[in-house]
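K.L.:
got a structure for you, letters missing:
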């Protein structure tokens, strides 16, 4: 495929073998580059497609999305431009919810993904896990509440330029999380893995175990150290957990 045909939703890190393409969807406020370190951990035979939602990363000039249905619809269209059809969907926090929704829609269309990996993500029907803040007035009222909950770094309140750039993006993503209403579906026939973190108060063990009911075979559960953003706090531990998860999720599809 000509690289010019690739959707702007993706930064592509090609494989060196016949493995699946790992489609990595970031957390609220994040962009695909948050996952670049996974190249050192994900099996080299697997490609990496790092997702930028509109308003993020390479799509920074595009309007933000506030609705998970719009995000899933856009991502499904973008997937058609990838040079692979064997996919493992990987999502962190908000990304986990979007990965599940996309996996469900692919399954309903008769093309289920090879696997699904959710990291630091509550099962969709278990709620937010924190008081809602997306409805607060934009700017300092929203950012202060987000910082107090650990959803944004304290520096957001100290660096006006950073706050202006990041605040609207985070608020749109959190609105997407708060508004998501999963449809009732049969359990997905997809190999899945659920990764949780020991110090993540937003996604405690019951919210992780609740994913079990969404698949026709119990997902593999992995736990590692760190808080909600363990991918930055504990990069090696996070990467090794993702490596094991991708191996599990794709083992039936990879020679």
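P.N.:
Done, it's in. Just so we're clear, the structure is a prediction, and the values are computed from it rather than from any experiment. Residues are numbered from 1 along each chain as shown.

K.L.:
contacts, neighbours, all on C-alpha from now
P.N.:
OK.

K.L.:
Can you show me the helices along the stretch 101-250 of the chain?
P.N.:
Here the stretch 101-250 of the chain has its helices, by DSSP state H, counting those that start in this stretch, at 140-148, 160-179, 205-209, 230-233, 235-250.

K.L.:
Deepest-packed of the ones you listed, please.
P.N.:
helix 235-250 (a mean of 21; mean count of other CA atoms under 10 Å).

K.L.:
Tell me the helices and strands packed up against it.
P.N.:
Here helix 235-250 touches strand 87-92, strand 115-119, strand 191-197, strand 220-224, helix 230-233, going by 3 or more CA pairs under 8 Å, 6 or more residues apart in numbering; DSSP states H and E.

K.L.:
So what touches the shortest one?
P.N.:
Taking contacts as CA atoms under 8 Å, 6 or more residues apart in numbering, the residues outside helix 230-233 that touch it are 34-35, 197, 226-227, 238-239.

K.L.:
Would you list the buried entries among the residues you listed?
P.N.:
By neighbour count, with 16 or more other CA atoms under 10 Å, those hold 34-35, 197, 226-227, 238-239 as buried.

K.L.:
you'd agree residue 194 is up against residue 115?
P.N.:
No - if you go by CA atoms under 8 Å, residue 194 and residue 115 don't touch, sitting 11.3 Å apart.

K.L.:
just to revisit the earlier point, please identify which of the buried ones among the contacts of helix 230-233 is nearest to residue 152.
P.N.:
residue 227 (13.0 Å; CA to CA).

K.L.:
Surely that closest one is in contact with residue 200?
P.N.:
Yes - in this structure, residue 227 is within contact of residue 200 by CA under 8 Å, at 4.3 Å.

K.L.:
Residue 11: which element?
P.N.:
Element membership for residue 11, per DSSP states H and E: strand 10-13.

K.L.:
Following element in sequence after that strand, please.
P.N.:
strand 21-25.

K.L.:
pretty sure residue 48 is touching residue 16, no?
P.N.:
No - counting by CA under 8 Å, residue 48 sits too far from residue 16 to count as a contact (11.1 Å).

K.L.:
Endpoint to endpoint, stretch 117-124 covers what distance?
P.N.:
End-to-end distance of stretch 117-124 (CA to CA, to the nearest Å): 14 Å.

K.L.:
another one to put next to it:
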């Protein structure tokens, strides 16, 4: 398990950033700028997204978590931040890496999600509707631009199936890390954030800031300041 007490001597804390559905590592560009040198932010992306867009999308939870874990191996991660779909990946990843801090944003805990029905996806519109029902939000320009919609179709369907898989894989998951939950004041998709407490044997704290569902896009400075406050509190407690 990473020891936050080492951070004072060895530079800023290392935070892994797991993006929402249909987003690559570039989604966190503004958040990383807002963090500056206050944290060493390591944004990751799954196959089929961003710079890995030519790779086949992953639709199974275990494979997605293993892919991210391999990319973070040996980096000494002190906290994992996951947004929207990334929150479920972060939950599973925290258990594997033994990270002391789990930071989740813009998603309801998997334990309160209704059972996943699956199937019934016959078109891009079906996939978008089903993905939205899981709490995800897809940028409007992706849906209204014909070329972007065509290119993003496989990614959207893949992320829908991955969302279903992640919900079932983490529904009963419980980690030893403290869990800090962040919600946006203008986000109607996130419900029962306090119920994230069911997924930890440690502490669970919920915070709210201005912003919509995609918090790192709508309020990157607010997210950055929140991350730094959580990390600073952990370091103070460990010191």
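P.N.:
Right, received. Where do you want to start? This structure is a prediction, so every number in the text was calculated from the model and none was measured.

K.L.:
returning to what we had before: residues in contact with the strand holding residue 11 of structure 1: which ones?
P.N.:
32, 39, 47-52.

K.L.:
next one: stretch 119-126 of structure 2
P.N.:
So stretch 119-126 of structure 2 is contacted by 127, 153, 156-157 (CA under 8 Å, 6+ apart).

K.L.:
ok, now stretch 101-118 of structure 1?
P.N.:
So stretch 101-118 of structure 1 is in contact with 20, 72, 75-76, 86-93, 95-97, 99-100, 182, 188-195, 242, 245-246, 249-250, 252-253, going by CA under 8 Å, 6+ apart.

K.L.:
Please list only the buried members of those residues.
P.N.:
20, 72, 75-76, 86-93, 95-97, 99-100, 188-195, 242, 245-246, 249-250.

K.L.:
one step back: save the contacts of stretch 119-126 of structure 2 as JSON lines, and put in distance to residue 206 of structure 2 too.
P.N.:
Listed next are the contacts of stretch 119-126 of structure 2 as JSON lines, based on distance: CA to CA, whole Å:
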{"residue": "127", "distance to residue 206 of structure 2": "30"}
{"residue": "153", "distance to residue 206 of structure 2": "34"}
{"residue": "156", "distance to residue 206 of structure 2": "29"}
{"residue": "157", "distance to residue 206 of structure 2": "31"}
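
K.L.:
Residue 219 of structure 2: which of those is nearest?
P.N.:
Among the contacts of stretch 119-126 of structure 2, and counting by CA to CA, the member closest to residue 219 of structure 2 is residue 156, at 24.1 Å.

K.L.:
Identify the residue nearest that closest one in space, chain neighbours excluded?
P.N.:
Closest residue in space to residue 156 of structure 2, ignoring its immediate chain neighbours: residue 22 at 6.2 Å, by CA to CA, 6 or more residues apart in numbering.

K.L.:
what's the matching residue for residue 139 of structure 1 over in structure 2?
P.N.:
For residue 139 of structure 1, the aligned position in structure 2 is occupied by residue 124, per TM-score structural alignment.

K.L.:
next one: residue 235 of structure 1
P.N.:
That one, residue 235 of structure 1, aligns with residue 220 by TM-score structural alignment.

K.L.:
if I look at its match, how far off is residue 81 of structure 2?
P.N.:
Distance from residue 220 of structure 2 to residue 81 of structure 2, by CA to CA: 13 Å.

K.L.:
List the residues that contact residue 213 of structure 1.
P.N.:
Residues in contact with residue 213 of structure 1 (CA under 8 Å, 6+ apart) are residue 187.

K.L.:
Looking at structure 1, name the residue matched to residue 69 of structure 2.
P.N.:
By TM-score structural alignment, residue 69 of structure 2 lines up with residue 76.

K.L.:
need the contact list for its match.
P.N.:
For residue 76 of structure 1, the contacting residues are residue 102, by CA under 8 Å, 6+ apart.

K.L.:
if we go to 10 Å?
P.N.:
70, 101-103, 105-106 (CA atoms under 10 Å, 6 or more residues apart in numbering).

K.L.:
Mind reading off the mean deviation between the helix or strand harbouring it and structure 2?
P.N.:
For residue 76 of structure 1, the host element (DSSP H and E) is helix 68-79. Helix 68-79 of structure 1 differs from its equivalent in structure 2 by a mean of 1.3 Å after superposition (mean CA distance after the TM-score superposition for structure 1).

K.L.:
Next, the angle strand 21-25 makes with that helix.
P.N.:
Our comparison of helix 68-79 of structure 1 with strand 21-25, counting by axes from the mean of the first three to the mean of the last three CA atoms, to 10 degrees, yields an angle of 150 degrees.

K.L.:
Buried residues, helix 68-79 of structure 1. List them.
P.N.:
Those would be 68-69, 71-72, 75-76, 78-79, for helix 68-79 of structure 1 by 16+ other CA under 10 Å.

K.L.:
No more questions from me, cheers.
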